[in-house]
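# Pasting the sequence and the predicted coordinates here, then a few questions.
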Amino acid sequence: MIAAKALPDCCKPLVSGLVMFITVLLLLLVSAGGASAHAQLVASDPADGAVLVAAPRQIVLTFSEPVDPLVFRLSDPVGQMEMLPVVRSDTTRLVVTLPSGLVPGTHSLSWRVTSADGHPIGGGLLFSVGKASATGPSLASATDPVTAAGLWASRLFAMTGLVIGVGGAGWAALLFRPCHLRGHAVSGGSSLIALSLWLGIAATPVWIAFQGFDALGEAPGGWMSAAVWSAGLTATAYGRAALVGAAAMVAALVSLRVRHVRLRLGLSGLAFALAGLAAAMAGHAATAPPRLATVPAIVLHMLAAMAWIGGLLPLLAALGGSSRPSPDRAALLLFSRLIPFVLAVLVGSGLLLAVVQVQTLSNLWATAYGQVLLAKLAIVSLLVLLAAVNRFLWTRPASKGSPHALHLLRRSILAEVVLGTLVLAVLGLWRFTPPPRALASSFPLVQERQVAEQGLMATLSITPAWTGPVRVSLRDLMLDGHSIDPLSVTVELDNPANGIGPFTREARRGGDGAFQADGFVLPVGGVWNARVTVLVDDFTSVTMTSRFDIAAP
């Protein structure tokens, strides 16, 4: 009620209409049903690194969440590559049919799938037929560096068009109209808003193309390839979100050229709603449970960001310049009254999403996602500080025409525009950093590794694969293809990155014949080295090594 009283009468129908439209939009989004987290490969048959007597007919990949297959490539011991067909046995299991007549040696399977949150993920596994090759095929990296840079840059331009362009067009429609102005145009602000919209629209097809390269796991090239554009548009949710975002920018661009007041307000309102929908269509947060809370939070966070950062250029134009030294007092005061409500929505929705995604305070500095969030919060804190200084120190004297206050306010607003763009640049890094929520919910309970050294082979596993008490097991222990009964087995774990360990425990044979070492407590996540020393006889000791990725749920 307080916010409604602060609005002029000519703007109240617009606000009521937008509230109704956004409410219906949120209901539609929430009713779309549940979705899953960032998927991870939890098991494969054969296991990664397995040495097989005979060539397998197929490889079964099991993921933590439903996935859609993209590309599967098989490389043989001499480096020849072949594309493989995939059959889905259920939503989380993919069956890869292997060609007949695989030659002896080490083969690699590189795979790319799309998880429910719209992100392409990739990986690979090695298996050997007969015996391992001296130099086996290498596994391709998950994302090409040029593709990653192109994704980040094109997304930045598109997001700038949405936040600064669409947000600016909305404020231009609200502020620069007869009930607030007295007959003058603000061409400078509109020109910058239009420029950001044109750049965002132009960046959209580039963003879609890079999505295609990323989905296929390819370096940029073949820009006219139908496979690249098909993958960019349909393989991930980001392609569809980009199209909706482009529609929002087109509607906003048209609104800047329309003179009819109601049509201009309607177009800018439609642009806002489409931008909110685009934000909720893809990304880590879009699939985070409970969606009844997270999806509306995403939409509100996006709308609030556009209302704040997007309003800066129109506000700068309303302050006047050399051609019009007197500020538009009504526009300045209206912006000042509304922004506290916008910031409340921005902070509240952002806090909810941060709690859902990060889960524990330690994940802020222990994970890449948390570190990006900290960088964002640092920049936003500067923005809030500048906004507070603007509101409580300079707005009122500037509205009365104080030249000194107007000068300081203009400089501060320009700084806010730069900082707001920097926030968008930092947030682009989230495209490559799964949140702790996704890592914790999708990390496998058990991790297994095939280890071998000097003719000694075994399967090494760690349970569970996250911080806290864990058990290390060694089974299928064989020397030169024959089972052995060693004199002792010792397990050692350490985390060199954090200077932790090594921890050493004796392994004892269990009822199932496997050697088990208990008593390990892993305090932090990350990469842990495992060394297993097997005393084969009084004169022979063999140490096998492997690495495990431990999550910090």
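That came through, no problem.
# going forward, measure contacts and count neighbours with C-alpha atoms only.
Will do.
# Quick one: residues contacting the residue nearest the centre of the chain.
Nearest to the geometric centre of the chain sits residue 431, at 3.4 Å (C-alpha atoms, centre = their mean). Applying C-alpha atoms under 8 Å, 6 or more residues apart in numbering to residue 431 gives the contacts 119, 152, 283.
# let's go with 7 Å and repeat that
For residue 431, no contacting residues are found, by C-alpha atoms under 7 Å, 6 or more residues apart in numbering.
# can you give me the strands for the stretch 101-250 of the chain?
With DSSP state E, counting those that start in this stretch, the ranges of strands along the stretch 101-250 of the chain come out as 105-115, 120-129.
# Out of these, which gets nearest to residue 49?
Nearest of these to residue 49, taken as C-alpha to C-alpha: strand 120-129 at 4.9 Å.
# And for the closest one, what's in contact with it?
Contacts for strand 120-129 (C-alpha under 7 Å, 6+ apart): 48-55, 104-114, 139, 142, 214-215.
# Could you rerun that using 8 Å?
Contacts of strand 120-129 (C-alpha under 8 Å, 6+ apart): 39, 46-55, 102-115, 139-142, 214-215, 217, 236.
# The structure to be compared is supplied as follows:
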Amino acid sequence: MAVMTRRLPPLLAPRRLLLLLLALFAAALATLALPAAPASAHAVLASSNPLGNSVLQAAPAEVVLTFSESVRKVPDRIRVIGPDGKRVDQGDARFDGAVVTIPVQQTGAQGTYLVSYRVISADSHPVSGGFTYSVGAPSTTPPSDTDEEIGDNPVVANGLKVARYIGYAGLVLLIGPVLVISLLWPARLSRSGPAGVIWTGMGLVTLATLAGIWLEVPYTTGGGPFDVDGSSLRNVLSSTFGTAYLIRLGLLVAIGLLLRPLLRGETGRVDQILLAVLGGAAIFTWPVAGHPAASPVAAVSVVVDAVHLTSMAVWLGGLVMLIGFLLRQANDRELGAILPIWSRWAALAVCALVLAGTVQALIEVGTPDALVSTTYGRLIIAKVVLFGAVVAVAAYSRKLVRERLGEGGPRRLRRAVGVELGITAVVLGLTAVLVQTTPARTASANEDLGGPGFYSATLDSNLFKLQVDVDPARKGNNSVHLYAYDKANKPLPVVEWTGTAALPANDVAPVDIPLLPLTDNHATGEITLPLEGDWQLKFTVRISEIDQATVTATVPVS
């Protein structure tokens, strides 16, 4: 019995496909057209020594900044300005994980000092700010000795969002189409059309990567889009971000060499496996250079984000191939074989997207309150709502496939797939904005740092002075920072730190405070204070084999 091979009516000519992709791109750009935040820092200054707005009897020999996560330097962006408007920081600041130590000249000048800083957080985003302290008595705040901005340039910040979106669009036009043409493409059909889509995807990913490297330079320094010099570029390329992007470029070259025979239909199984391995490695360069690398469970976040990106690219890229070529060029017999397989692939990709997205949200949002009280959380909600609409349309498309399209089915399937692509283009735009937005877990935690209950005191012993900072000095979890100085107010190396906390009024016996040395004279610890009242914190500091002393701080906890 002869098999009917009636061709389906044309759905999208190449010109109309191009117009559709341009329209989707414009829709996503509308999503990205949001004003840049004053600062998109994903770390925060957790404490400082001296404290902001404090008045000291003697000038410190150094200023210590402690951030909520590891940071790296931006050349010449950490400064201490004296009361006369001149810089008093000397030499380069020392970076040790989350701790930055700034040596300060001992000028003896009385008055107010200005500390300004700009550093890069672990997920490649800039952290900038400043505070003042005074020696003797406050005076007029000194002006900065530079006119350079320490904030984010809006053109650069929004340019990075656009570059990330272009990169995501490139992944869609690259991964899904390569998978379809490798495993589902009918041998009788020409590969010239899909080849154009795939090479476009390669070009977009490459363009986005190069633009990302270029824009990251002024993003870190706070300059404009053309404020790029050799020193700043080397600084970016030597970072984790730069390394990931350079590796991506190298992998793209190797992938491009393997794509040429594939698009001619000459690739063997070994080459396809190698292409999959290289593509998987390239996918990991996205999470390694972003939020996942700085999450509390970095290894899990990086893997989950890679799964999320891959699933998205397989699903949407397959839809592009379906609406752009297969529904237009394949006959009924070919579609009867292809569509059920593709439908199962799409269902698996959607399941992976949902699972990976859920894990990402649990890690990056942290608490239900942060989901509604932070910009990141609200963007997640918008993304979930839109994704739910896409899944509903995808279910309708799957129903059409199970019904073997039927009368008028191709037209309905075309419309459904078009709606899927339209909504997901906006979802991709939201994703590009999310990458540049402070994660909810960080934003929520930052609100608690340096709160109104912050406690600080300098305790004297016969051997040393000990500055004690307790943040937020409220019931619940608290961070403790200790700084040791000699009688001349210079940093004093400590051999061993021990501490306890007790609440005598409520018969709470002393409990140990685990203390972790950060530098020779700086230690930190975390402790939960479950009750309100005047807590007695005792610290024993040993500065040699035989010399040690104990001091006590009474901390009111509300």
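Received the coordinates, thanks. Here the structure is a predicted model, which is why all the values come from computation and not from measurement.
# Tabulate the strands of the stretch 101-250 of structure 1 in JSON lines, adding columns for distance to residue 279 of structure 1 and mean neighbour count.
Output for the strands of the stretch 101-250 of structure 1, formatted as JSON lines (distance: least, C-alpha to C-alpha, whole Å; neighbours: other C-alpha atoms under 10 Å):
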{"stretch": "strand 105-115", "distance to residue 279 of structure 1": "17", "mean neighbour count": "24"}
{"stretch": "strand 120-129", "distance to residue 279 of structure 1": "18", "mean neighbour count": "22"}
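# Need these in TSV (columns: distance to residue 80 of structure 1).
TSV is the format used below for the strands of the stretch 101-250 of structure 1 (distance: least, C-alpha to C-alpha, whole Å):
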stretch	distance to residue 80 of structure 1
strand 105-115	10
strand 120-129	15
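# Can you say which of those is nearest to residue 184 of structure 1?
strand 120-129 (49.7 Å).
# Next, the angle strand 105-115 makes with the closest one.
160 degrees (axes from the mean of the first three to the mean of the last three C-alpha atoms, to 10 degrees).
# about what we covered before: what do we get in structure 2 for the residue nearest to the centre of structure 1?
Residue mapping for residue 431 of structure 1 onto structure 2 gives residue 435, with TM-score structural alignment as the criterion.
# ok, now how distant is that match from residue 539 of structure 2?
42 Å (C-alpha to C-alpha, to the nearest Å).
# Repeat that for residue 298 of structure 2.
The spacing between residue 298 of structure 2 and residue 539 of structure 2, counted by C-alpha to C-alpha, is 34 Å.
# Which of those two has more residues huddled nearby?
Taking neighbours as other C-alpha atoms under 10 Å, residue 298 of structure 2 and residue 539 compare with residue 539 leading, 20 against 16.
# ok, now which ones touch the more buried one?
For residue 539 of structure 2, counting by C-alpha under 8 Å, 6+ apart, the contacting residues are 497, 498, 499, 500, 550, 551, 552.
# ok, now with 7 Å
Residue 539 of structure 2 neighbours (C-alpha under 7 Å, 6+ apart): 498, 499, 500, 550, 551, 552.
# Check the secondary structure at it for me.
strand (DSSP: H, G, I helix; E, B strand; the rest coil).
# and the nearest residue to it once chain neighbours are set aside, what element?
Spatial nearest neighbour of residue 539 of structure 2, excluding adjacent residues (C-alpha to C-alpha, 6 or more residues apart in numbering): residue 499 at 4.3 Å. Per DSSP states H and E: residue 499 of structure 2 is located in strand 496-503.
# And residue 72 of structure 1, by the same measure?
Following DSSP H and E, the helix or strand that holds residue 72 of structure 1 is strand 67-75.
# I'd like the next helix or strand past that strand.
Next element after strand 67-75 of structure 1 (DSSP H and E): strand 81-83.
# Against which helices or strands is that next one packed?
strand 67-75 (3 or more C-alpha pairs under 7 Å, 6 or more residues apart in numbering; DSSP states H and E).
# if I look at residue 366 of structure 2, how far off is residue 42 of structure 2?
According to C-alpha to C-alpha, residue 366 of structure 2 and residue 42 of structure 2 sit 15 Å apart.
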